[in-house]
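*Asks:* please work out how this folds:
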Amino acid sequence: MSKRLDKLREELARLQADAFITEKAENRFYLSGFTGSTAWVIVTAKDAFLVTDFRYVEQAQEQAQGFTVIDNERKAIDAIARVLKENGVKRLAFEGSSVSFQTYSDWNKAFEPVELVATSGLIEKIRMYKDESEMVIIREAVRIAEAAFEHIQGYIRPGVRESDVALELEYFMRKQGATGSAFDMIVASGPRGALPHGRASEKVIQAGEMVTLDFGAAYQGYNSDITRTLAVGEPDPKMKEIYEIVLQAQLAGLAALRPGVSGKEADAATRDIITAAGYGAAYGHSAGHGLGLEVHELPTLSTVSAFVLEPGMLVTMEPGIYISGLGGVRIEDDVWITENGHENLNKSTKELLILPV
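*Replies:* Below you'll find the predicted structure:
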């Protein structure tokens, strides 16, 4: 954690701020290792504090190594104010996107004369770069999801509900060590495949339909995110054609992922192929996003992304085509940017699987 605090302190020096405060769960965990549901992390130029309540003091002392743990004695705002005063904090950086106006108003009054400095994406930009310790966890999250995909191929058949598929996927991943699903699973069959975020419904899967599965495993705080589209019996020839277009677009997008490539260029590598095939209007989302403690984080791969890929970044690559009334196809992998190119964490086949009926 010390390297992460060092990077944060460099940012604080740049902002001419004396301290930083966060209550956001992902950023709190990233900086301290604390997994409880209630706490405030305060980092100064020399020290780090974790303010929490009686329920979590012992847990925090065990998890937040190097932090001074403070029992807020049921009034956190006063405990935070004391920390700021005792450490001579005059300018306090906070996360403008996650602090409500009411909280800001309360802090402004309670912390006076401390100046509150709003920041945007301060920790998220540090989190873009995954180290080896994080990648060990993320690789396991990917392995669990891949094993679940292999398992579910023997479960999907005509007559099974989408919701049953989602339940079976989550049950299997938990048995493999996941703490749960990374997000509400997408299981979209037949015409529902045209819904990019078609969460599992009570619809019954029919023979001849394509099924899009978008899911991931939550494991030790981190997430995986995989999408595969398969067929239950022989699909419509049009859907097979669309599948091949999406596959070629996804492979082209993967080939583009390397240091120095912008998010806009990576997106274009997929979009140019889909547009040339006549389906540009049916590809309405970005090519990918960052992945880690949150399922969607920085950097972005989109038509307007200004991010430039660098070693250590972890992104998804997930082009798709969606045709109302017919269905849709999306294929997604999790990719770590390396010094010489990238490492695709996913090994599951992307050739069209046609399950027997």
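*Asks:* hey, let's count contacts and neighbours off CA atoms from now on
*Replies:* Will do.
*Asks:* the strands in the stretch 101-250 of the chain, which residues?
*Replies:* For the stretch 101-250 of the chain, applying DSSP state E, counting those that start in this stretch gives strands covering 115-119, 180-181, 186-189, 210-215, 217-219, 222-223, 226-232.
*Asks:* another sequence for comparison is provided below:
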Amino acid sequence: MTAEISHAEYESRQNQARDLMAQGDLQALLITDPTNLYYFSGADYFGEMSYPRPAALLIPREGEAGLLTHAFHLAIPWRGDVREYQKVGELPVDMLKELLAEAACESGRIGMELGREQRLGMSHMDFVKIQDALPQAAFVDAADLIWQIRMAKSTAEVAIIQRACEIHDAIFKKVFSAVKAGMTTGEIERLFRLAIAESDADSGWTVVCVGDFDERQAAGSTHPAKVLQAEDLLWVDLGVVLQGYHSDYCRGLVPGTLTKERETLWNQVQEVLLAGMDAVKPGVPVSAVYQAQVRKAQALGLDMQSWKARRFGHGSGLHTTEPPYISGEDQMVLQPGMILHIEPGCIQKDGIYVREEQVVVTQSGCRILSQTPWQLTQPP
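*Replies:* Model (predicted):
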């Protein structure tokens, strides 16, 4: 049974936000993005991205939170102050202003999703209306505050992600056992999509690449289709979504003879990954994980500049990629509960040599959540 996010956990997240608001001199946090609404209240607006029926969650520094939502969306796990409206097409500014007034938040600094990797869940014109209706309020960026809370996962969140990885592993095992030379990338992609649909995942995605690196394939397209030959390297990136949380890691397969040169390069990229994994410890800047991989790659003589992700991994959670990012610039300090995807690689004319493992930061290092064997698979 997969863990559920409880009302108490939503309250805890809101209280963490209040603590950070006090440090940043914010009167309130006004949440409108569907992902953040889900995170702080459990209200699921993902299906239609809530464009015609926007919502807003007010978390005041003092007092109870209030959620303004359309009557169409009332299946909400958080049992707080929920207020519904009827009109479709815009957020009712008068009701939002009333909510802010009751919380004594009509003036002062109000944090919103204005910065790094954040989006408002309303039109720009609706935001202007809110600003005009509250001339004494200063709307400021709260992206860092939001990410500070979201990056460190709770026990319940890690349990959901662990289950997503178990489903992910089962899909790789099922599909890789059916892959044969002569199949097209389109046929292989359909096998993965069918396996996702038949699994316990809520949804998922896949990228299927064969042979020479193709920019269109990197963007998620398998068209035009390529035929998998016995000597080819099949590289598949896969992700599943469970209760909003993501798995994401890739694996490789060679249907015919595995050459020594190909196996050596794959194993060397694995050594780079392990160097990064060994560097993962709470209190360490994420850039140290990147530098550990760079040093190992240089020692092995590997050119990682061909890996166009321009980083050696990332975080995840309610998005496939989230902060922190395993790059030389990211100085975010690792904490227990953070989810990392350690992902070094290099691109060759004969295929994509990218390795990826999904781990959770622990008190002493990290624990691997992805359990599909890392070696290049060879069908029987």
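*Asks:* about what we covered before: quick one: the strands of the stretch 101-250 of structure 1 as TSV, columns for distance to Asn346 of structure 1 and mean neighbour count too.
*Replies:* What follows is the strands of the stretch 101-250 of structure 1, written out as TSV (distance: least, C-alpha to C-alpha, whole Å; neighbours: other C-alpha atoms under 10 Å):
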stretch	distance to Asn346 of structure 1	mean neighbour count
strand 115-119	35	16
strand 180-181	17	20
strand 186-189	18	28
strand 210-215	13	28
strand 217-219	13	28
strand 222-223	13	26
strand 226-232	8	23
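*Asks:* so the residue positioned nearest the centre of structure 1, which state does it fall into?
*Replies:* Nearest to the mean C-alpha position of structure 1, counting by C-alpha atoms, centre = their mean, stands Val295 at 1.7 Å. Look at Val295 of structure 1: counting by DSSP: H, G, I helix; E, B strand; the rest coil, its state is coil.
*Asks:* separation between the aligned residue in structure 2 for it and Thr35 of structure 2?
*Replies:* Aligning on TM-score structural alignment places Val295 of structure 1 opposite Thr320 in structure 2. Separation of Thr320 of structure 2 from Thr35 of structure 2 (C-alpha to C-alpha, to the nearest Å): 12 Å.
*Asks:* quick revisit: residues touching the closest residue to the residue nearest to the centre of structure 1 other than its chain neighbours, list them.
*Replies:* Of all residues not flanking Val295 of structure 1 in the chain, Asn223 sits nearest, at 6.2 Å (C-alpha to C-alpha, 6 or more residues apart in numbering). Contacts for Asn223 of structure 1 (C-alpha atoms under 8 Å, 6 or more residues apart in numbering) come out as 138, 141-142, 182, 216-217, 291-295.
*Asks:* could you rerun that using 10 Å?
*Replies:* 137-142, 145, 178, 180-183, 215-217, 291-296 (C-alpha atoms under 10 Å, 6 or more residues apart in numbering).
*Asks:* from Ala145 of structure 1, how far off is it?
*Replies:* For Asn223 of structure 1 relative to Ala145 of structure 1 (C-alpha to C-alpha), the value is 10 Å.
*Asks:* which residues do those two both contact?
*Replies:* Residues touching both Asn223 of structure 1 and Ala145 (C-alpha under 10 Å, 6+ apart): 139, 178, 181-182, 215-217.
*Asks:* next, format those as TSV and append distance to Ile21 of structure 1.
*Replies:* Output for those, formatted as TSV (distance: C-alpha to C-alpha, whole Å):
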residue	distance to Ile21 of structure 1
Arg139	30
Ala178	30
Ser181	29
Ala182	26
Phe215	33
Gly216	30
Ala217	29
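*Asks:* nearest to Pro196 of structure 1 among the residues you listed?
*Replies:* Checking the shared contacts of Asn223 and Ala145 of structure 1 against Pro196 of structure 1 by C-alpha to C-alpha gives Phe215 as the nearest, at 12.7 Å.
*Asks:* contact partners for that closest one?
*Replies:* 145-146, 148-149, 166, 169-170, 181-187, 223-228 are the contacts of Phe215 of structure 1 under C-alpha under 10 Å, 6+ apart.
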